[in-house]
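A.B. asks: What follows is a predicted structure for the sequence shown.
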Amino acid sequence: MGTIVERKSKSGTKHRAQVIKKKEGEVVFSKSATFSRKTAANAWIKKVEKDFDAGKLTNRQIQTTVSELIDKVIDTQRKQMGKTKSQVLKTIKLFDVADFEVASLRPADLVEFANQVAEGEHGPAGRSPSTTANYMSHLSGCLNLARPAFAIPFDRRVVEEARETTSTLGITGKSKKRTRRPIPEELDALMDFFVRRESRDTRAIPMSKIVPFAIFSARRQDEITRILWDDYSQEHATILVRNMKDPGEKEGNDVVCELPPEAIRIIESMPRLTDQIFPFHKDVVGRQFTGTCRFLGIRNLRFHDLRHEAASWLVETGRTLPQAMSVTGHKIWSSLQRYSHLKKVGNRYENWAWMEVIT
């Protein structure tokens, strides 16, 4: 007998139909699909059962579910999987689509999955189109490996049609480029807070140095906490950034980046107590920054915005895009293309009073 399970969401009620056939207690056939109307689900069940009884689906082997496919991809993966991708794949297994057979997936099933992601099931409500697109991308990557890697029958056109549909409907989309930069008053407030706290507590993390170093070096918070003294060359004004974030490579992407004089000055002011220049955990640095912004009433400013500030500053002080890339570590011009419209406006950090205080 076929079964129908109703699920209500913001996009309406969905009906998941499933037909399971057993022989001597073992499942010999299983197929499922989701429909907007219950009548359509019932009609589908009748057709599948009729085809099975007529022998058209006899001896059909049990198909791999989406959840099982994800496990296969993870187990077979030889490259180190990024933290975000690993978490997304783990979360996908909580959605209805995880129990669907890969071979029976239709574009409508993937569109429904995208709707569930966007509506915030199994996570924060109201996921953005870019976040939803990220979920679709990781699921699509697994599905596209089904046939060539595991001999699981799957038509890649299902993925193509579903992604085109979700994009047309606005369920998925590209992320908007952030343009948030800290204004001088905000930086002054942050620096004053950090300097005062560090003067009272010598054990406090030197955020008064980490924040400006992030601006002058264009380094991400996890990169800052990984830099070793051995990776730094005052003579050549460079640092070796190990495993720099890159869409194509999750490890082994070591890049030598130029250091502006301001960044070198901050490094030289740090005591050599450990192998790391900034021997602190990246999450602690992030929490310190976010918590202080919240305490000071500074809204919508993220630590990563300091990297955006760095790229803007590099261009504004007269560097060409290739020269700016030698500091930021970007490999392609398009990553910095949005800064090309900036005109040289001088160095907003020239004679910055806080440099004398922290160094």
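C.D. replies: On my side now, so go ahead.
A.B. asks: only C-alpha atoms for contact and neighbour calcs from this point on.
C.D. replies: Will do.
A.B. asks: which residues touch the residue nearest the centre of the chain?
C.D. replies: When C-alpha atoms, centre = their mean is applied to the chain, the residue found nearest the centroid is T84 (5.1 Å). Residues counted as contacts of T84 (C-alpha atoms under 8 Å, 6 or more residues apart in numbering): none.
A.B. asks: Repeat the analysis, applying 10 Å as the threshold.
C.D. replies: 90, 134 (C-alpha atoms under 10 Å, 6 or more residues apart in numbering).
A.B. asks: where along this protein do the strands fall?
C.D. replies: 2-9, 12-23, 26-35, 232-233, 238-241, 255-258 (DSSP state E).
A.B. asks: What helices and strands are in contact with the fifth one?
C.D. replies: Counting contacts by 3 or more C-alpha pairs under 10 Å, 6 or more residues apart in numbering; DSSP states H and E, strand 238-241 is packed against helix 221-226, strand 232-233, strand 255-258, helix 261-268, helix 321-328.
A.B. asks: Next one for the comparison:
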Amino acid sequence: MASYSIQKRDKADGTSKYRCLIRVKKKGKILYTEQRTFTKKLTAETWGKERIVEIEKNGFEDQVSTIPTLGKIIDQVLNDPNIDSAIGRSKRFCLKLLRDCEIAKHLINQIKPQHIIEHCQQRKTSGTGPSTIAIDISVIRWLLKIAKSNFGHDVSQSAIIDAYEALYAQNLIAKSARRSRRPTTIELEKLKVGLQQRSDQRTAHIPYVDLLEFSILSCMRIGEVCRIRWDDVDDEQKAVVVRDRKDPRKKAGNHMLVPLLGGAWELIQKQPRNDDRIFPFNERSVSAGFQRVRTELGIEDLRYHDLRREGASRLFEKGYTFDEVAQVTGHRNINTLWQVYTELFPKRLHDKDV
């Protein structure tokens, strides 16, 4: 039996949208779905009634065999070179994790808010934190967008949108807590000793100490450090081109000329020129070595990425302005740097009040 329903959605600007959802069911099983969104309720109802008449007169295409599961969409995404090449390591890891979850078994047009909530509850039971679960939901929503735009499936993100309020209210998802962790002077000295010992013990020599110091002085992510090339070095300006720098809006082609300050220039000059890259090492190997030494030393809650914050903090302490620091760190949004500054240096406000 074919039927339609109208759902009203209020937008932030005060206007409303009306979604007309057509469904054909047989013995409780959904055989066909179709939907359109209108600005007026009457128009949505008129379209719904007309489509019902057309379907009852001319029939419909059986969608059961053509609608994929969420897991199938994940497979298609990972096997599509155009999409896969634009996926970062974190998103790829999340996609593979989702592939093994129960929610991957659902047809994409039959995912309901309760399925989203059940997935989050299962993840929470396994010990996963709300900010990490929030990444799952973001990736699922992205998958539904890709299913529609790239693979032509008529699917909506409404299940996720409808689940958000409950997810936040039940603390199943949350925004990531902003970090302000900086390594102490003693921790850095211990790390240098431990990393140097690790370098000396390894056949494949990785200059961990140079990498540590360069990461702080340049404020670069470790992936950026391991990508820079000798032909990207600008000797005249004592700078280097950082290619495809991370940006929420654009990554590919986001190249930046970054000045090398406070000894960073000298560090790259001492590196051997036996490769196209200045630091020709796998970023995962560098991070893994750092984490192993950090753990052995008993240093808690310190991540390699915190070195980037340490570098930005040092520049602020030296008196560099926000736009000058942003030129080094690559931040497009000065508000992000402002948050770092106000969290790490609140005492300066008190000093001005004396």
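C.D. replies: Received, thanks. Predicted, not measured: the structure shown is a model, and the values here were computed from it.
A.B. asks: if we can go back for a sec, next, format the helices and strands packed on strand 238-241 of structure 1 as a markdown table and append mean neighbour count and distance to E49 of structure 1.
C.D. replies: A markdown table is the format used below for those (neighbours: other C-alpha atoms under 10 Å; distance: least, C-alpha to C-alpha, whole Å):
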| stretch | mean neighbour count | distance to E49 of structure 1 |
| --- | --- | --- |
| helix 221-226 | 20 | 55 |
| strand 232-233 | 17 | 69 |
| strand 255-258 | 19 | 59 |
| helix 261-268 | 17 | 70 |
| helix 321-328 | 19 | 60 |
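A.B. asks: would you turn the ones you listed into a markdown table with distance to Q18 of structure 1?
C.D. replies: Listed next are these as a markdown table, based on distance: least, C-alpha to C-alpha, whole Å:
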| stretch | distance to Q18 of structure 1 |
| --- | --- |
| helix 221-226 | 46 |
| strand 232-233 | 61 |
| strand 255-258 | 52 |
| helix 261-268 | 61 |
| helix 321-328 | 52 |
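A.B. asks: Quick one: closest of the strands of structure 1 to G126 of structure 1.
C.D. replies: strand 2-9 (12.6 Å; C-alpha to C-alpha).
A.B. asks: Off-centre distance for the closest one?
C.D. replies: 32 Å (C-alpha atoms, centre = their mean, to the nearest Å).
A.B. asks: cool, stretch 269-279 of structure 2 as well?
C.D. replies: In terms of C-alpha atoms, centre = their mean, the centre of stretch 269-279 of structure 2 is found 31 Å from the chain centre.
A.B. asks: my guess is N253 of structure 1 contacts R242, does it?
C.D. replies: Yes. Shown here, N253 of structure 1 and R242 form a contact pair, counting by C-alpha atoms under 10 Å, at 6.5 Å.
A.B. asks: Looking at those two, which one has more neighbours?
C.D. replies: R242 (17 against 13; other C-alpha atoms under 10 Å).
A.B. asks: List the residues that contact that one.
C.D. replies: Contacts of R242 of structure 1 (C-alpha under 10 Å, 6+ apart): 223, 226-228, 231, 251-256.
A.B. asks: Let's have those residues in a markdown table, adding distance to A98 of structure 1.
C.D. replies: Putting the contacts of R242 of structure 1 into a markdown table (distance: C-alpha to C-alpha, whole Å) gives the following:
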| residue | distance to A98 of structure 1 |
| --- | --- |
| E223 | 35 |
| R226 | 37 |
| I227 | 40 |
| L228 | 43 |
| D231 | 44 |
| E251 | 29 |
| G252 | 32 |
| N253 | 33 |
| D254 | 36 |
| V255 | 39 |
| V256 | 42 |
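A.B. asks: Walking through the stretch 201-350 of structure 2, point out its helices one by one.
C.D. replies: 208-218, 222-225, 264-269, 283-296, 306-317, 322-329, 334-344, 347-352 (DSSP state H, counting those that start in this stretch).
A.B. asks: Can you lay out those helices as TSV showing distance to L42 of structure 2?
C.D. replies: What follows is the helices of the stretch 201-350 of structure 2, written out as TSV (distance: least, C-alpha to C-alpha, whole Å):
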stretch	distance to L42 of structure 2
helix 208-218	60
helix 222-225	54
helix 264-269	66
helix 283-296	57
helix 306-317	55
helix 322-329	52
helix 334-344	44
helix 347-352	58
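A.B. asks: Which among those is found nearest to P68 of structure 2?
C.D. replies: helix 283-296 (34.4 Å).
A.B. asks: before we move on, the earlier item: of the helices and strands packed on strand 238-241 of structure 1, which is nearest R156 of structure 1?
C.D. replies: Closest to R156 of structure 1 of those is strand 255-258 (C-alpha to C-alpha; 35.9 Å).
A.B. asks: The closest one vs structure 2, average distance?
C.D. replies: In the superposition against structure 2, strand 255-258 of structure 1 averages 1.6 Å from its aligned positions (mean C-alpha distance after the TM-score superposition for structure 1).
A.B. asks: so how far is that strand from its chain's centroid?
C.D. replies: On C-alpha atoms, centre = their mean, the centre of strand 255-258 of structure 1 falls 24 Å from that of its chain.
A.B. asks: Can you spell out which helices and strands pack onto it?
C.D. replies: strand 232-233, strand 238-241, helix 321-328.
A.B. asks: can you do 8 Å?
C.D. replies: In terms of contacts (3 or more C-alpha pairs under 8 Å, 6 or more residues apart in numbering; DSSP states H and E), strand 255-258 of structure 1 is packed against strand 238-241, helix 321-328.
A.B. asks: Kindly reformat these as TSV containing distance to V28 of structure 1.
C.D. replies: Converted to TSV, these look like this (distance: least, C-alpha to C-alpha, whole Å):
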stretch	distance to V28 of structure 1
strand 238-241	54
helix 321-328	57
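A.B. asks: for the ones you listed, which one sits closest to G120 of structure 1?
C.D. replies: It is, among these and with distance given as C-alpha to C-alpha, helix 321-328, at 34.5 Å.
A.B. asks: and the closest one with helix 207-217, angle?
C.D. replies: 150 degrees (axes from the mean of the first three to the mean of the last three C-alpha atoms, to 10 degrees).
A.B. asks: what's next to helix 321-328 of structure 1, contact-wise?
C.D. replies: 217-219, 257-260, 311, 314-315, 331, 333, 336-337, 340.
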